[in-house]
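Okay, structure incoming, though there's no sequence with it:
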């Protein structure tokens, strides 16, 4: 597939340039290097979902929204709110680094420090950037598959307010509101989102599930920026999620998935306090911040009972970054991080607690030696109080021979993932001799604009090799345990297209082929596909704005077959989902909208035995000032 992708790239490069004579307006991204950059400076593959796209699609959960982007595979255990994981380019779901308003939110109380997307609803999320490929130089641990960066709205001068409420299938209510603005030295904003539903049976109805599992979610966010002078400012950000989710469990004596009255209650806290200072007429910029993440979750057998067990994961981090730009064509980034993850677990037998300290330094150079070429390279070293040190390198380049109409990209990235505190210290399964997982990834791609900018095509071929992957090993001790035993490989091609033949019509499409396999020599699973990672996925959306103001749209997503287990003995059939949507403005401030999801009532599973939504309809109103 790499050869196929490279051949396709060469074909596009050789095609006649029926493109505009000057570059289209550059998008600005922040995930690649941690600072604002033009896309023309970045050699890595990044997809951006902006506020207009998020509003148009009308999705409730973040996983449903990003599932239409290339390289993304996801799974969820039943109802909205159920445990959900996102895999980028065939990596483990625990190898996806997640940021919310600049704060790393991977959970140190999780088995693999993974982030659970189940409670992450779209709410007041204003922008999402998805960076694919290993990128630990900038972001450190977990960034083996890539990075998903979620941002709320950045307040500006003046006043803005938005609110919406919708109702639909299974007594579902979804409401949100935000207010932002500023004057003088202060800008800020606050937002709230509330969601509740009677849900579906987490235990699939096709396998015997009968009772609905409800879900409730309250999300709050706030931002404040104080510009004390032209050179000095203070940033404060906060994000909070409270959730209650009815689940189905594995009761004795069968220990098979079944309808149960169990439920999980969770609270997630995200905090950021930073100072920004510019010196030397803006050529030298400093940013220092303290961030805090905490995830508390408790599991109950039934309502009106005490918690049976629970987890608490906390990460306190100090982060410094400096950016020195002696000339316009060169930047030097350098930084230091100190991170302290804490893990606590309780059940009827007692309490388990562990903590670690991680110190990191990195340096990154971004150079534009001549017009059209941007080269980035850097190195990072992390020192973990338990397993020791890890050094990673990364480099990428972006070259445009025609002022941004065509961009040729190449990237090499190394990733590493520290063992989780559970994997290191759990009294039954932990292994204090674990080392970090490591990866190397390679990209080559092209972005091309045609027909005076009304069409954009992007193709990327990639490969990633991961070694020392941590997996559960049944041969350790009496109960099994964790060991650095696995190697995996993922390779494939991603392609996207955006077409706007007239101003009223927008078409987007994406396709990705991912061949992700176990490459552990001597393993019974050698050569098998990695679980829950379909090889093929394609998505297409069309939106049209009629002359009288009505907007209509549709999205079709097709996902191929996959397997639910490493032995590849339990198949998950592929599926095709279609959804339609519409919205209509009433005056300058009011809009009514609605949608139908899973239009053809497709029956499918993303995790064996767990239910998914059938055909469902929703309608609502939006107000904007």
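Yep, it's here. Not measured: the values here are computed from a predicted model.

Could you use CA atoms for every contact and neighbour count after this?
Noted.

what about the strands in the stretch 151-300 of the chain?
Along the stretch 151-300 of the chain, the stretches classed as strands by DSSP state E, counting those that start in this stretch are 158-168, 172-183, 186-200, 213-227, 232-246, 263-279, 284-300.

Counting by contacts, list what the first one packs against.
Under the contact criterion of 3 or more CA pairs under 8 Å, 6 or more residues apart in numbering; DSSP states H and E, the helices and strands touching strand 158-168 comprise strand 172-183, strand 616-624.

Could you export the ones you listed to TSV, including columns for mean neighbour count and distance to residue 553?
Below are the helices and strands packed on strand 158-168 laid out as TSV (neighbours: other CA atoms under 10 Å; distance: least, CA to CA, whole Å):
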stretch	mean neighbour count	distance to residue 553
strand 172-183	19	21
strand 616-624	18	15
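
nearest to residue 519, of the strands of the stretch 151-300 of the chain?
With distances scored as CA to CA, the stretch of the strands of the stretch 151-300 of the chain nearest to residue 519 is strand 284-300 (34.0 Å).

Run through the neighbouring helices and strands of that closest one.
Under the contact criterion of 3+ CA pairs under 8 Å, 6+ apart, strand 284-300 touches strand 103-104, strand 263-279, strand 309-327.

try this one next to it:
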């Protein structure tokens, strides 16, 4: 994984990068510049990373990103939360090709990081820290932009794919075809993954009834692009995914509890460059999420359930970028961005059993305008500033801003960075309009959750042994304050804005390029997340996270990619061996080791072995659920 830095903490929209107008960005305004010139802490997970380290889901790929804590609550496909810099999982905005993918029908408007398969993904861009000034609601803790695969510009037809199988009856396959013909380019692909899985319920819980939670998932995607004129492009994309997987009851195995999740999303976008200085683009997109959870009575429990969640989102984005004139020796490389965003969301859901069945049938509209500016001053100092105003029907406007600076020290091969900004997260449709049979009602008068944050850091390249970048060291200190956080009231009859939190932390990274054949990377994150009223630590936020990984090529064509992940102790509600609630206390962390070995048989054909959790460590990332055991796959990958 390597860092990518774009102006004003912006994530690029790389679909344009290999086309006629590389600087056109459609969602918000994002001006690509050199990686040394941006104040934001960002990371990129490339297609090579996904293949070399054997990442199957988005949760796998995010596990080594500094400041990110991934918490699964079950086997493959089950709910997996992502805590960015100690914030709640709902405080992360996830984009797929620039379109928001957080589920409107989720009670917290959150994204399930364990459900997205990565075979059709070109790269994953991760921004840490508030980005509401560009991406609006939910971008308090960070943004994840998932960029799907696209066609090569120099081939009329390219066939690609992979197939693998191994332990737990696991079978994985993907394949597709893409190319460029004249002014048109196309891509069509599909993927599937099936496994019998593991028993995720800890053996310590009694009575213990071993029962594995299997998974079956399929996904397909299509892309069609047209370049009718120089510096002009029109493109359409369509993506579908369905997952079926087993679930367990609360703190107990349940052989008849299952889930089905479906999602499709599509968009049409176009852009052009005018007068050689102004780039403008328009995007129209739509998505649909449908989740069904069903439980039938069995020999162990008479409980039944049928929960159905349906969410829709329609989006219109208009983005512009104007390149500004140079100011002589005082300033240059200036750009002004501005645009408009409209979102319509609906949720029609029902869950639980009588008399406690809950439901929501509601919709809301949001409008936003944004502007940002960047300039390079005196050839050393990059300054950026931006703001955005969101207006959501029912609770009015929310204004956010972000300021940043990078000062380059070429004499020391170093850069100093600083940034400050604000963020907000709108209440979900369930939090505003949800109803339960127990008398609980949503609160339509809820205010957005708000945050203020700042960070300071830097990076330095250290030469040695004839290499100008033998070592690269990075360090960032961050601090955030949160107010108006949403929680249930004291009588548990509705939601109110009552909570406050204070979070601070340090992110450290070190890359050692020992030789052309050995690259080693390490990352460490220290986080202290506190409830401002009680000064107690927030649940499921470990103070310490470590990761070590590397790429080793001992002989030509052979690549060995080890990875070690360490999660420290974290506070959580603990349940004893009989499934009874005990208290909030420290839950033990754990260390997992992964290994991928690949060999390039021919120029475009490779064979590989993927092993995850080599030590078969079964620690509980959250009380009541253990991580999957050892999985080993063998397979081949090709491009023709």
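Perfect, thanks for sending it. Nothing here was measured: the structure is a model prediction, and the numbers come from that model.

Any idea what the TM-score is?
Overlay of the two chains. TM-score (TM-score structural alignment, normalised by the length of the first structure): 0.90; 588 aligned residues with a CA RMSD of 2.3 Å.

Can you add distance to residue 491 of the first structure and mean neighbour count and give the helices and strands packed on strand 284-300 of the first structure back as CSV?
Putting those into CSV (distance: least, CA to CA, whole Å; neighbours: other CA atoms under 10 Å) gives the following:
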stretch, distance to residue 491 of the first structure, mean neighbour count
strand 103-104, 27, 21
strand 263-279, 34, 18
strand 309-327, 33, 19
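
Surely residue 462 of the first structure touches residue 441?
Yes - with contact defined as CA atoms under 8 Å, residue 462 of the first structure reaches residue 441; the gap is 7.2 Å.

Figure out the length between the terminal residues of stretch 470-489 of the first structure.
This stretch, stretch 470-489 of the first structure, spans 14 Å end to end (CA to CA, to the nearest Å).

Assess the claim that residue 306 of the first structure and residue 264 are in contact.
No - taking contacts as CA under 8 Å, residue 306 of the first structure lies outside contact range of residue 264: 11.7 Å.

Quickly list what's touching both of those two.
Listed contacts common to residue 306 of the first structure and residue 264 are residue 300; contacts here mean CA atoms under 8 Å, 6 or more residues apart in numbering.

re earlier: how about the helices and strands packed on strand 284-300 of the first structure in a markdown table, adding distance to residue 174 of the first structure?
Shown next, in a markdown table, are those (distance: least, CA to CA, whole Å):
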| stretch | distance to residue 174 of the first structure |
| --- | --- |
| strand 103-104 | 26 |
| strand 263-279 | 19 |
| strand 309-327 | 28 |
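
out of the ones you listed, which comes closest to residue 375 of the first structure?
Proximity to residue 375 of the first structure (CA to CA) singles out strand 309-327 among these, at 14.6 Å.

Now do the closest one: which elements does it pack against?
strand 284-300, strand 330-347.

Figure out which of those is closest to residue 494 of the first structure.
strand 330-347 (29.8 Å).

Also compute the angle for the next helix or strand after that closest one relative to strand 330-347, please.
Moving toward the C-terminus from strand 330-347 of the first structure, the next helix or strand (DSSP states H and E) is strand 350-355. Relative orientation of strand 350-355 of the first structure and strand 330-347, computed by axes from the mean of the first three to the mean of the last three CA atoms, to 10 degrees: 170 degrees.

Need the counterpart of residue 266 of the second structure in the first structure.
If you follow residue 266 of the second structure across to the first structure using TM-score structural alignment, you land on residue 271.

Would you mind confirming that that match is in contact with residue 291?
Yes - Residue 271 of the first structure is within contact range of residue 291, at 5.5 Å (criterion: CA under 8 Å).

so where do the helices sit in the stretch 1-150 of the second structure?
Applying DSSP state H, counting those that start in this stretch to the stretch 1-150 of the second structure gives helices spanning 47-52, 58-62, 132-135.
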